[in-house]
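Undergrad: Task: produce atomic coordinates for the following.
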Amino acid sequence: MKIYIKNMVCDRCIMAVRSEFEKSGIHPLAIELGQVELLNEWDEKNKLLLKKRLEELGFEIVEDKIRITVEKIKSLIIALVHHQNLGLKVNLSSYLAQNLAQDYNTLSNLFSEVEGVTIEHFFIKQKIEKVKELLTYNELSLSEIAYKMNYSDVAHLSNQFKKITGITPTKFKLLDKNKRTQIDHL
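TA: The predicted model follows:
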């Protein structure tokens, strides 16, 4: 049995969700971004208690099929941008269609309808947040970041960064308090 959970965006989220399940006496077979796999069905009492505990931590159990698909799309994009070192050199539409075994146009329409933004816009916002993170670390040059994030050149990265944030990457680096957005708030 799979349970889908909204707002799981990092390894720490996985650890927090695992901890809550185990505190409830439920030992998951596997936990990934956005989902928990259980060996057996769970009773309503455990479900309600766990749902409350997860909500206190900012997570939400998703039961609607459409919402589950949207959360799967988000989880795949977040994993691709923030956790997998693929250099983002994949075709996003093919990547999503293949991983979800559904037509990309269907996924795209569903995502836009539920989230109010396109998959591509969500993907770009995730990439810009990753760029902000890399800029904050100050370990890579802007051209290295552009290459790592699969931008054609620094100008393309800078234009997209400014379009999303309102400032250039260079200006962002100069800010005293770099303004990053939590991934689950994008």
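
Undergrad: switch to C-alpha atoms for all contacts and neighbour counts from now on
TA: Noted.

Undergrad: where's the longest strand along the chain relative to the chain centroid, distance-wise?
TA: Looking across the chain with DSSP state E, the single longest strand is strand 2-6. Centre-to-centre, strand 2-6 and its host chain are 14 Å apart (CA atoms, centre = their mean, to the nearest Å).

Undergrad: Buried ones in that strand, by neighbour count?
TA: Across strand 2-6, burial judged by 16 or more other CA atoms under 10 Å covers 4-6.

Undergrad: other SSEs contacting the next helix or strand after it?
TA: Scanning forward in sequence from strand 2-6 by DSSP states H and E, the next helix or strand is helix 11-23. Using 3 or more CA pairs under 8 Å, 6 or more residues apart in numbering; DSSP states H and E, the elements in contact with helix 11-23 are strand 30-32, helix 44-56.

Undergrad: Could you also give me the structure for this second sequence? I'd like to compare it with the first:
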Amino acid sequence: MVCNRCKMVVEQELTKLGFKADHVTLGEVTLPESELSKEQLERIDQALLQVGFERIDDRKARLIESVKNKIIERVHHVDSIDRKFNWSDILADELNHDYNSLSNLFSSVEGITIEQYIIRQKIERAKELLFYDELNLSEIALKLGYSSVAHLSSQFKKITGLTPSELKKSRKPQDVRNPLDAVQ
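TA: The predicted model follows:
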């Protein structure tokens, strides 16, 4: 789940199945039932698949999903990123795991590093902000924690093949924007 609407849809699907979630956050649902039957899990899986989600039961997969959700939350839902904050410290502290083990697991399963994933999420956010046309490139760079417009522009070009200005001129978000859960 990567947004509030995602959380709402998952909660609605669980309610339709007769479950009342204690807690729904990005990527995690807590149900009051401690043990669910195989049939109940299959019903939940079917309902979630029909709306484009899947239940992750594997511990390593859950941990990777947690890493992604923490990054998405900070890049897309926090008003501005402090250039001085350290992603490795944040992820290690919030997920209670050693960063090196998180990084190795993430890379082995996802095929990209955590740093590359962060960059790609930042570029998606930059695309979104460019289309809103409320901030200039300097403000976007600052908001996303870049040290300079040049740094943002070079990463932007490397990922998208376009400069931010070229993308802004194209005005075709459907051609260049990606759903957050599809960013890889």
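
Undergrad: Please identify the residue most distant from the middle of structure 1.
TA: Among residues of structure 1, the one most distant from the C-alpha centroid is K45; the distance is 29.7 Å, by CA atoms, centre = their mean.

Undergrad: Against E28 of structure 2, how distant is the alignment partner in structure 2 of it?
TA: Using TM-score structural alignment as the criterion, K45 of structure 1 maps onto E39 of structure 2. Separation of E39 of structure 2 from E28 of structure 2 (CA to CA, to the nearest Å): 20 Å.

Undergrad: next one: S101 of structure 2
TA: According to CA to CA, S101 of structure 2 and E28 of structure 2 sit 21 Å apart.

Undergrad: Of the two, which one has the most company?
TA: E28 (15 against 11; other CA atoms under 10 Å).

Undergrad: Identify the residues contacting the more buried one.
TA: M1 (CA atoms under 8 Å, 6 or more residues apart in numbering).

Undergrad: All the strands of structure 1, in order from the start?
TA: 2-6, 30-32, 35-37, 60-62.

Undergrad: Okay, helices next: where are they in structure 1?
TA: Secondary structure of structure 1 by DSSP state H: the helices cover 11-23, 44-56, 65-78, 92-100, 104-115, 119-137, 142-148, 154-165, 169-174.

Undergrad: Out of these, which is closest to T181 of structure 1?
TA: helix 119-137 (7.0 Å; CA to CA).

Undergrad: okay, and the closest one goes to which residues in structure 2?
TA: The aligned range for helix 119-137 of structure 1 is 114-132, by TM-score structural alignment.

Undergrad: what sits up against that stretch?
TA: With CA under 8 Å, 6+ apart, stretch 114-132 of structure 2 has contacts from 71-72, 75-76, 103, 106-107, 135-137, 140, 144, 155-156, 159, 164, 167-168, 171, 173, 177-178, 180, 183-184.

Undergrad: Tell me how many other residues surround the residue nearest to P32 of structure 2 when sequence neighbours are not counted.
TA: Ranked by CA to CA, 6 or more residues apart in numbering and with sequence neighbours excluded, the top spatial neighbour of P32 of structure 2 is D22, at 6.1 Å. Using other CA under 10 Å, D22 of structure 2 is surrounded by 11 other residues.
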